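Undergrad: starting from these lines, generate the structure:
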Amino acid sequence: MRLRYPAPMHEEDDDSALFRAAVGKVDPLRIDATPPPAKPRPRPAVRREAEPSGPGGMAGLLAESPDAVLLRGDASAFRRERVNARDWQRLRRGQFSAQDELDLHGANALEAELLVARFLGESRDAGFGCVRIVHGKGGADGVPVLKNLVDRLLRQRGEVLAFHSAPPAQGGTGALLVLLSRR
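TA: Here you go, the predicted model:
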């Protein structure tokens, strides 16, 4: 069935009339004098790398405060007490060769969590000492979701001795070099 419209008297009048007929009766918007409350924005986390805290070793601000977040350019860093200063410096400079890599681009948080757990288990079983995890720098409002997720996950894993953001040539703050304990 085809809809038929009456022939317009004037082209401009016809468009306006059709629009008014399609929309129907409308009520004007009420304008309140008070604006809506602003959404809270996360504050940048202050990262510390040189202070030992508790039995877990070098716990950064993320481990101390669940509300703290890393922003796009922030470096991720974590070190257990049993990692010596020389190895920590080598890791920070990117002087360890990554023996395997996991790229999380395109993964959602749940997929990333499963992929990281499987990757770390397989890497440790294979006897790898250092691996790279690429989480990317993207996220909503400058807060990279996967970066913060991976940072928190790695701190909880017993086989992770230390991790640090990769040097710029290896992914910078969008990737991590991870030292693993031997089996």
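
Undergrad: CA only for contacts and neighbour counts going forward, please
TA: Will do.

Undergrad: how much space between Arg157 and Asp87?
TA: Distance, Arg157 to Asp87, using CA to CA, to the nearest Å: 19 Å.

Undergrad: count the neighbours of Gln89 for me.
TA: Look at Gln89: counted by other CA atoms under 10 Å, it has 11 neighbours.

Undergrad: then Ala140?
TA: Neighbours of Ala140 using other CA under 10 Å come to 7.

Undergrad: one more: Gly139?
TA: 13.

Undergrad: and the gap between the nearest residue to it once chain neighbours are set aside and Val69?
TA: Spatial nearest neighbour of Gly139, excluding adjacent residues (CA to CA, 6 or more residues apart in numbering): Val145 at 5.5 Å. Going from Val145 to Val69 by CA to CA gives 9 Å.

Undergrad: between these two, who's got more neighbours?
TA: Using other CA under 10 Å as the criterion, Val145 and Val69 rank with Val69 on top: 23 against 20.

Undergrad: and the top helix by length along the chain, what's buried?
TA: Counting residues, the longest helix found in the chain (DSSP state H) is helix 109-125. For helix 109-125, the neighbour count (16 or more other CA atoms under 10 Å) marks 112-113, 115-116, 119-120, 123-124 as buried.

Undergrad: the very next helix or strand once past that helix to helix 109-125, inter-axis angle?
TA: Next along the chain after helix 109-125, taking DSSP states H and E as the criterion, comes strand 130-134. Interaxial angle, strand 130-134 versus helix 109-125 (axes from the mean of the first three to the mean of the last three CA atoms, to 10 degrees): 170 degrees.

Undergrad: next, the structure of the following sequence, for comparison with the previous one:
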Amino acid sequence: MHDDDFDLFRQEMKGVKRIKTKERVEPPKPAVPEPALIHRRQMAVQVRQGDDNHLTEEIIDLVHPLDILEYRTDGVSHGVFRKLKRGQYPIDARLDLHRKSMAEARAEVFGFVADCLKYDVRSAMILHGKGERGEPKAFLKSCVNTWLKQMPEVLAFHSAQKHHGGVGALYVLLRKSESKKAENRERFMKGRTE
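TA: The predicted model follows:
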């Protein structure tokens, strides 16, 4: 830098004072952990032996209480899914999860789907509630949304029509049981030989 440039710089900077910086303050962490964190810690401590239930106990992505839930596997046609969405399949079984803890609901969903397959139920309903008053909001609804996607027996689901519970319930389409598959094969083969 030339002396002229330096003198010019000093003239321009005349009267400028260095800014005093304060030490950075970290915001205090909440004294009470969030319910999701508490649950995750409890689940990490628990070790279950002999539990065939493969549904996750981890915290899942939360959905909004008024969200419409929908899911379908690749094998489900648009027509079948549309019929499910409209509530046009007979509801052969219902599961009500209101006022259940996460652990109770997890066990009941797993057992309910197993029973549906055992008794050849193809379409069912799960009432999980909206969860508008819970903390975190829509927690059970979020759990059911996650669990059903983890079950290969579930082909599709959609939030129910208003008269069946709306966004607080789900229509669930289940795959055929092995006995129904065998029955259909026999019927198909019999029709081909005649």
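
Undergrad: Ser76 of structure 1 is in contact with Val150, isn't it?
TA: No: look at Ser76 of structure 1 against Val150 with CA atoms under 8 Å: they stay out of range, at 9.6 Å.

Undergrad: okay, those two: which has more neighbours?
TA: Taking other CA under 10 Å, Ser76 of structure 1 and Val150 do not tie; Ser76 has more neighbours (25 against 21).

Undergrad: map the more buried one onto structure 2.
TA: Using TM-score structural alignment, the partner of Ser76 of structure 1 in structure 2 is Leu69.

Undergrad: wait, what's in contact with its match?
TA: Contact analysis of Leu69 of structure 2 by CA atoms under 8 Å, 6 or more residues apart in numbering lists 145, 157-159, 167, 170.

Undergrad: can you pick the most crowded of the residues you listed?
TA: Counting neighbours by other CA under 10 Å, Leu170 comes out on top of those with 32 neighbours.

Undergrad: so that residue sits right up against Lys162, yeah?
TA: No: between Leu170 of structure 2 and Lys162 there is no contact under CA under 8 Å: 10.9 Å.

Undergrad: thinking again about what came up before, isn't the residue nearest to Gly139 of structure 1 right up against Gly138?
TA: Yes: judged on CA under 8 Å, Val145 of structure 1 makes contact with Gly138 at a distance of 7.5 Å.

Undergrad: now do the strands in structure 2.
TA: 70-72, 93-96, 123-127, 154-159, 169-174 (DSSP state E).

Undergrad: quick one: stretch 162-180 of structure 2 to chain centroid distance?
TA: 16 Å (CA atoms, centre = their mean, to the nearest Å).

Undergrad: and if you look at stretch 100-108 of structure 1?
TA: Chain-centre distance of stretch 100-108 of structure 1: 12 Å, with CA atoms, centre = their mean.

Undergrad: next one: stretch 134-145 of structure 1
TA: That offset, for stretch 134-145 of structure 1, works out to 4 Å (CA atoms, centre = their mean).

Undergrad: quick one: contacts of that stretch?
TA: The contact list for stretch 134-145 of structure 1 (CA under 8 Å, 6+ apart) reads 69-73, 101-105, 109, 146-147, 150, 171, 173-176.

Undergrad: and for stretch 178-185 of structure 2?
TA: Contacts to stretch 178-185 of structure 2, defined as CA under 8 Å, 6+ apart, come from residues Asp120.

Undergrad: and the residue nearest the centre of structure 1?
TA: Nearest residue to the geometric centre of structure 1 (CA atoms, centre = their mean): Val145, 2.3 Å.

Undergrad: to which residue of structure 2 is it aligned?
TA: Correspondence of Val145 of structure 1 to structure 2, assessed by TM-score structural alignment: Phe139.

Undergrad: what does Glu104 of structure 2 align to in structure 1?
TA: Mapped onto structure 1 by TM-score structural alignment, Glu104 of structure 2 lines up with Glu111.

Undergrad: next, work out how far apart its match and Ala169 of structure 1 are.
TA: 26 Å.

Undergrad: cool, and Asp13 of structure 1?
TA: Distance of Asp13 of structure 1 to Ala169 of structure 1, given as CA to CA: 64 Å.
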